[in-house]
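[1] Pasting the sequence and the predicted model now:
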Amino acid sequence: MSLFYAYAKNDQDHNTYRYLITFASRSVADEWWRAVQDSVTSSYKKFADAKRVTPQFYTHKPGVGNLYQTVTDPQCAPRFLGKVFFTLLNDHDGRNFNIAPPIDITDHISGKTYYIRSKHEPSKYWYLGSQCLTEGSKPSQVVQLSSTVRTRFRIKIRVADGSSQDGKIMIGSDDIYISVPGVMNNADVSNINTASDNGALVAGRTADIFKFHDFENGFIVAGAIGDRGGESSNVWKHEFGQKWELVA
């Protein structure tokens, strides 16, 4: 994965403590910011005034908590010292500075809704359709792949104590719930095969816990693993998955 860049600006003036931030990857950028968020949640308020305006733009109060100190402060995000660096830009006075390439990406915020599409075939999206999964059974709400219709899904971090994590950046190691807002009273998505990781995704049953990194390698189109001779468009939980991306 390529390097990822962002800017940080002093929110007290337009001239000083402006940084170009270089991350080892976009995932590292999200994980670093999550560590900053968690330090504040844990009552360490040094960086409470730092804000993530977009995935590529931050503000901070240098006199309280200079953003570059997040990776040197042992109470914040020291494990990222070797994965991110801050380049102090010249003070604003018409001098030259490097331009970080803008990237059209979706911010991964817990509690928000997203379309989910194939990274390999971006015209194809997850869609909640009705289907009889076995002969003679009643129709189920099944997650399918479609190039003509799409469904929004809500993704939320799940923690053991059940507390709300809405507003937090989601990272690969997070446990998550996936649901469909407005359908059957906010129907939860689960793996129909409770005895195995491999199974079609359905809505309307008890929610299963997935990992956020399942969007990297944990879901697959059933046809890709030989289901029904390759004709099915159902999305499955599977150990050998495809890459998916969230679209706001």
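    Arrived safely. Residues are numbered from 1 along each chain as shown.

[2] rest of the way, CA atoms for contacts and neighbours
    OK.

[3] wait, doesn't residue 7 sit right on residue 23?
    No. Applying C-alpha atoms under 8 Å as the test, residue 7 and residue 23 come out as separate, 11.1 Å apart.

[4] Counting neighbours, what do you get for residue 126?
    25 (other C-alpha atoms under 10 Å).

[5] Next up, the contacts around it.
    Going by C-alpha atoms under 8 Å, 6 or more residues apart in numbering, residue 126 touches 115, 116, 117, 143, 144, 145, 146, 150, 151, 235.

[6] Same question for residue 219.
    235, 236, 237, 238, 239, 240, 241, 242, 243.

[7] I'd like these as CSV, with neighbour count, distance to residue 101 and secondary structure appended.
    Converted to CSV, the contacts of residue 219 look like this (neighbours: other C-alpha atoms under 10 Å; distance: C-alpha to C-alpha, whole Å; DSSP: H, G, I helix; E, B strand; the rest coil):
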residue, neighbour count, distance to residue 101, secondary structure
235, 23, 34, strand
236, 28, 35, strand
237, 24, 35, strand
238, 21, 35, coil
239, 13, 34, coil
240, 13, 33, coil
241, 18, 30, coil
242, 18, 27, strand
243, 17, 23, coil
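
[8] In addition, the following structure is provided for comparison:
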Amino acid sequence: MSGVYYVYMKYVRETDTLRADYGRHLLTFRSRWDADELFRGLQALKTAAGASRFTKLQRVTSQFWCYDTVEGDPWWTIVYVQRENALPAFNYKFMSVILADAAAGRDWPVLANPTIGPDWVNGKTFYIRNHRQPNLYWYYDDSLIVISTSRRTKFLIKDSTYDEERVLIRSDKVTIEPTGSLGTSIGVYVTKNGDGNKLITSTTEQVWDFADLFDSVGVTWDDQSGFTSGTQFATSLPDLGDEWELC
């Protein structure tokens, strides 16, 4: 999850024709985690009067955000947020540059390393695959999570404390449900059955840190009754996990 991650940010007030000429920014982060956490931080920003500082903050994709803000100078809002240190936790996590406008004079950077795939939004369904070996997917089979190159299962990722739609960040508490179990009278949840043991499914709801889904699950080869010899299974490895991603 670490490296360099980019987001375009665009001013979109419909009653201001200058939205076509100004208010374009490129934000650079050390990771996608930091970008999503900044988005949540901007959503929560208030003015001195208690109003939302951003009157619109819309994720078109995970790397393209549109915004409007309270009266003042709307084109530089993200710059002012940094100058004021309005979100001090992000002082060392991102920077921004103003992109070319109608007056020109600034270069337009090329977006590097675009993220391909859906935004990680609460209450949506996703495939889970290996980040380094993207042909390896989670597959729900007979109460176990198999790592497969030929089959895959979608999983519902849901915040256990928040029902509305919003981007998920690493500290969120989530449940993971295979979609094949949705709509049944008894829910089925992916469960960590002790460190080093295979992931199982259970009717008992288990809450994960969203971040644990990405780096605390490993793979083990095992002979399991009912499965082909040497099948790969997902296993709980909080300190030695592989890297996973939602797609």
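    Alright, I've got the coordinates. Small disclaimer: the values here were computed from a predicted structure and weren't measured.

[9] Overlay them and tell me the TM-score.
    The TM-score (TM-score structural alignment, normalised by the length of the second structure) is 0.79; 224 aligned residues with a C-alpha RMSD of 2.5 Å.

[10] if we take the contacts of residue 219 of the first structure, which one ends up nearest to residue 46 of the first structure?
    Comparing those against residue 46 of the first structure with C-alpha to C-alpha places residue 243 closest, at 37.0 Å.

[11] quick one: buried residues of the longest helix along the second structure?
    Scanning the second structure for the longest helix, with DSSP state H as the assignment, gives helix 32-44. Residues 32, 33, 34, 35, 36, 37, 38, 39, 40, 42, 43 are the ones in helix 32-44 of the second structure that count as buried (16 or more other C-alpha atoms under 10 Å).

[12] And for stretch 81-98 of the first structure?
    Buried, per 16+ other C-alpha under 10 Å, within stretch 81-98 of the first structure: 84, 85, 86, 89.

[13] Tell me the spacing between the residue most central in space within the second structure and residue 132 of the second structure.
    Centroid-nearest residue in the second structure: residue 120, 4.0 Å away (criterion: C-alpha atoms, centre = their mean). Per C-alpha to C-alpha, to the nearest Å, residue 120 of the second structure is found 19 Å from residue 132 of the second structure.

[14] Helices along the first structure, start to end?
    Under DSSP H, the first structure gives helices at 26-41, 62-65, 214-217.

[15] So for residue 188 of the first structure, which of the ones you listed sits nearest?
    helix 214-217 (16.5 Å).

[16] count of neighbours near residue 119 of the second structure?
    20.

[17] Distance to residue 58 of the first structure added to the buried residues of stretch 81-98 of the first structure, as CSV?
    Compiled in CSV, those are given as follows (distance: C-alpha to C-alpha, whole Å):
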residue, distance to residue 58 of the first structure
84, 15
85, 14
86, 12
89, 14
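
[18] Pick out whichever of the residues you listed sits closest to residue 49 of the first structure.
    residue 86 (18.0 Å).

[19] which position in the second structure aligns with that closest one?
    For residue 86 of the first structure, the aligned residue in the second structure is residue 96 (criterion: TM-score structural alignment).

[20] Relative to residue 8 of the second structure, how far out is that match?
    In terms of C-alpha to C-alpha, residue 96 of the second structure sits 10 Å off from residue 8 of the second structure.

[21] so what sits against both of these two?
    Common neighbours of residue 96 of the second structure and residue 8 (C-alpha under 8 Å, 6+ apart) are 25, 26, 27.

[22] Report how many residues lie close to the aligned partner of the last one in the first structure.
    So that's residue 27 of the second structure. Residue correspondence to the first structure (TM-score structural alignment): residue 27 of the second structure is matched to residue 21. Residues near residue 21 of the first structure, counting by other C-alpha under 10 Å, number 22.

[23] can you pull the contacts of the residue nearest to residue 21 of the first structure when sequence neighbours are not counted?
    Counting by C-alpha to C-alpha, 6 or more residues apart in numbering, residue 21 of the first structure lies nearest to residue 86, which is 4.6 Å off, once chain neighbours are set aside. Contact analysis of residue 86 of the first structure by C-alpha under 8 Å, 6+ apart lists 19, 20, 21, 22, 68.

[24] can we see that at 6 Å?
    19, 20, 21 (C-alpha atoms under 6 Å, 6 or more residues apart in numbering).

[25] same question, residue 230 of the second structure
    Per C-alpha under 6 Å, 6+ apart, neighbours of residue 230 of the second structure: 221, 222, 223.

[26] how near is it to residue 196 of the second structure?
    For residue 230 of the second structure relative to residue 196 of the second structure (C-alpha to C-alpha), the value is 17 Å.

[27] likewise residue 104 of the second structure?
    57 Å.

[28] Could you give me the buried positions within stretch 199-212 of the second structure?
    199, 200, 201, 202, 205, 206, 207, 208, 210, 211, 212.

[29] Would you mind finding the match for the second one in the first structure?
    In other words, residue 200 of the second structure. By TM-score structural alignment, residue 200 of the second structure lines up with residue 202.
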